[in-house]
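**Q** Here is my input, please return the structure:
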Amino acid sequence: MDLQLEQLRTFVAVVDDGSFEAAARRLHVTPSAVSQRMKALESTVGRVLIERGKPARPTPSGRVVLRLARQVALLATDALRELGQDSAEPAEFSRIPIVVNSDSLNIWVLPALADAVRQRICVDVYREDQDHSAELLRRGTVMAAITSESRPVQGCSVRPLGRMSYRPMASPEYVRTWLPEGPTPDALARAPMVVFDRRDDLQDCYLRRRSRREWNPPRSYLPSSGDFPEAIRLGLGWGMMPPQQIERCPAGSVVPIDPAAVVEVPLYWQQWRLDSRPLGILADSVASAAAAALDR
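**A** Down below sits the predicted model:
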């Protein structure tokens, strides 16, 4: 198959920006040109690659080609950067899609991303729970992920980053109201808890360690890492918090409901096996930030 670089870049733009019109704006061409390139690419491959909805999504066949398209586009940018390194013109920015869990994004990853931008690397960040982020690697949606999976996704390498530790916390008033005799199984079964979203398993992990009983306490869902500690401080429920979030709270405003309890989440950096300087720079920046912020 004779796959054209221009067509592959257009495919990536359609997937990332969600429509032919948005891709046209990014590429500075008309929507008609984007449509013609996609039709030509699909004709060459002999498969439908895009589900033309809102947003546009890759088909199963499209995910295979998307992975190739991202690799080719990144390597082409790398080559142009090297060819133009003696030029007076500034090097083109590389664009790398990654997936990061919310707590890492809120607590320690941003300095690494800022360092990458200083080296002319832009990131397209997808937010997903660390237990599910590797799926975006498998689909070809992203090139790298912070994940809790130590087993490499096919075609990827793995690098350990460290561990995030979480403790069950609540406001003092909440403890007096709901857990006056401590975190007994009967009290925990009735006490409201705060959960990030329906993929967040940290609170349930702590409960499973306390007892094998079936737990179904009242839950409030709050998918915002920035507001999660405030919700606990205000008494919406108890929840699992890392030390960095606890330290940001006013002294004494949150207390551990079970001082000895800790849930540790190992984190890994997975990325495509690709000889790309920008991808290597980004990996090193993330690893450096993790070494300064995470438990080893």
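**Q** all contacts plus neighbour counts: C-alpha atoms, from now on.
**A** OK.
**Q** Show me the strands in the stretch 151-296 of the chain, by range?
**A** Along the stretch 151-296 of the chain, counting by DSSP state E, counting those that start in this stretch, strands occupy 156-170, 193-195, 219-221, 239-241, 255-256, 263-272.
**Q** just the ones you listed: most buried one?
**A** Highest mean neighbour count of the strands of the stretch 151-296 of the chain: strand 239-241, a mean of 27 (counted as mean count of other Cα atoms under 10 Å).
**Q** Would you map the helices across this protein?
**A** 5-17, 20-27, 31-45, 60-83, 102-104, 110-118, 134-139, 172-178, 185-190, 202-210, 228-233, 243-248, 277-293 (DSSP state H).
**Q** Let me see the contact set for the closest residue in space to Leu234 that isn't next to it in sequence.
**A** Among residues not flanking Leu234 along the chain, Ser171 sits closest, at 6.9 Å (Cα to Cα, 6 or more residues apart in numbering). Ser171 sits next to Ile232, Arg233, Leu234, Gly235, Trp238, Ser253, Val254, Val255 when contact means Cα atoms under 8 Å, 6 or more residues apart in numbering.
**Q** most neighbours, which of those?
**A** Of those, Trp238 is surrounded by the most neighbours, 30 neighbours in total, counting by other Cα atoms under 10 Å.
**Q** still on that earlier bit, now distance to Glu51 too, for the strands of the stretch 151-296 of the chain, in a markdown table please.
**A** Shown next, in a markdown table, are the strands of the stretch 151-296 of the chain (distance: least, Cα to Cα, whole Å):
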| stretch | distance to Glu51 |
| --- | --- |
| strand 156-170 | 26 |
| strand 193-195 | 33 |
| strand 219-221 | 31 |
| strand 239-241 | 39 |
| strand 255-256 | 48 |
| strand 263-272 | 25 |
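**Q** how about this one, so we can line them up?
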Amino acid sequence: MQLDSARLTALLAVIQHGSFERAARVLHVTPSAVSQRIARLEDELGLVLIARGMPCQATPHGERLARHAEAVALAERDTLDRLGVPAPDATRPVVRVAVNADSLATWFVDALSDLQSMRVDVVIDNEDHSADWLRRGEVMAAVTAQTHPVGGCDRRRLGRLRYRATAAPAFLAQHFADGVTAQALQAAPALSFNTLDRLQARWAAQYVAPVEPGLGHRLPSANAFVEAALAGVGWGLNPEALVADALSAGRLHELLADTPFDVPLDWHYVRRLETVMAPLTEAVTAAAARHLRAGTGAGAAVDSLL
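**A** You can find the predicted model right below:
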């Protein structure tokens, strides 16, 4: 079976813009034409691809097909770039990337400031698991702390994101009155990004003891982490850049003085799309150089991963 490119383009436009009417304006056709293309694609596959509503949303099957359509568009753009054929602004490809929340809150947006050749669709996950999106073929690139090879991808080392274990003074007085001990860490509620977040446990193992910190609120947001620490409802590892002012003002304290925790970050991207991805790769590495701490291998040339 060969998928019709016009129907795939219509599907992607509806998902990206949330309605048949807005997709039609972008594609310079009528809403009826868009609806017919989607209907024929669904009939051809025997699957429902769009959940009609306000906004229209992709079904799981539609989401998978949309990722395929994005990959096809990006591969086509890569081929045209190699041929020296310029792309009009209206056909700027969408690049889906996985980024950890702390990078998004501290430095990644800076990489987008001068990026004109493409649009970026960011999905957020923990830095230890963002590369899994790449392995599943759901993104074209990822900022990740994983150093394991991702098949078919190349890698740039970015640098180290520095964290501080912080809490409000009243929280420290309540939970660590006798010091930051293994027992106290097991009892005090620690914030976490999700069930896979091991950052607090890794800090504890490095500076105190290999224990499981007490269970606290689960907050999948970098800014919410800081606000929760300020509110005194838990302790957690926060990016130094986000808590520097609060530490200076005394509104937050480190659990243990001068105990930074650095997480090395890499940029992984699909090798076969190297040419079309080059502007984003260069923008990401330049922004990382401005914001992250240099470390072993930071700023190094591309590593090929089989």
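**Q** Which stretch among the helices of structure 1 approaches Arg163 of structure 1 most closely?
**A** helix 277-293 (9.0 Å; Cα to Cα).
**Q** what inclination does that closest one have with respect to strand 263-272?
**A** Note on geometry: by axes from the mean of the first three to the mean of the last three Cα atoms, to 10 degrees, helix 277-293 of structure 1 and strand 263-272 are set 170 degrees apart in direction.
**Q** residues in contact with helix 277-293 of structure 1?
**A** With Cα under 8 Å, 6+ apart as the test, helix 277-293 of structure 1 has contacts from 78, 94, 96, 108-109, 111-113, 115-116, 121, 161-162, 269.
**Q** same thing with stretch 176-190 of structure 2?
**A** 175, 200, 204, 208-217, 233-236, 255-256.
**Q** Show the buried residues in those residues.
**A** Neighbour counting by 16 or more other Cα atoms under 10 Å classes 175, 200, 204, 211-214, 216-217, 233-236, 255 among these as buried.
**Q** Which of those residues sits closest to Gly46 of structure 2?
**A** Of all these, the one sitting nearest Gly46 of structure 2 is His217; the distance, using Cα to Cα, is 42.8 Å.
**Q** For that closest one, which non-adjacent residue is spatially closest?
**A** Closest to His217 of structure 2 by Cα to Cα, 6+ apart is Leu191, at 5.2 Å.
**Q** OK, contacts around that neighbour?
**A** Leu191 of structure 2 makes contact with Leu215, Gly216, His217, Arg218, Leu219, Phe225, Gly234, Trp235, Gly236, according to Cα under 8 Å, 6+ apart.
**Q** hmm, 6 Å instead?
**A** Going by Cα atoms under 6 Å, 6 or more residues apart in numbering, Leu191 of structure 2 touches Gly216, His217, Arg218, Gly234, Trp235, Gly236.
**Q** what residue of structure 1 matches up with it?
**A** Aligning on TM-score structural alignment places Leu191 of structure 2 opposite Val194 in structure 1.
**Q** Mind telling me what Pro172 of structure 1 corresponds to in structure 2?
**A** In structure 2, Pro172 of structure 1 lines up with Pro169, judged by TM-score structural alignment.
**Q** Leu137 of structure 1 too?
**A** Matched by TM-score structural alignment, Leu137 of structure 1 corresponds to Leu134 in structure 2.
**Q** if I look at its match, how far off is Met140 of structure 2?
**A** Between Leu134 of structure 2 and Met140 of structure 2 the computed distance is 6 Å (Cα to Cα, to the nearest Å).
**Q** Pro97 of structure 1: neighbouring residues, count only.
**A** With other Cα under 10 Å as criterion, Pro97 of structure 1 counts 18.
**Q** okay but it is in contact with Asp124, surely?
**A** Yes. With contact defined as Cα atoms under 6 Å, Pro97 of structure 1 reaches Asp124; the gap is 4.3 Å.
**Q** And the closest residue to Ser165 of structure 1 other than its chain neighbours, how close does it get to Ile107 of structure 1?
**A** Distance criterion Cα to Cα, 6+ apart; nearest residue to Ser165 of structure 1, sequence neighbours excluded, is Glu264 at 4.4 Å. Distance, Glu264 of structure 1 to Ile107 of structure 1, by Cα to Cα: 16 Å.
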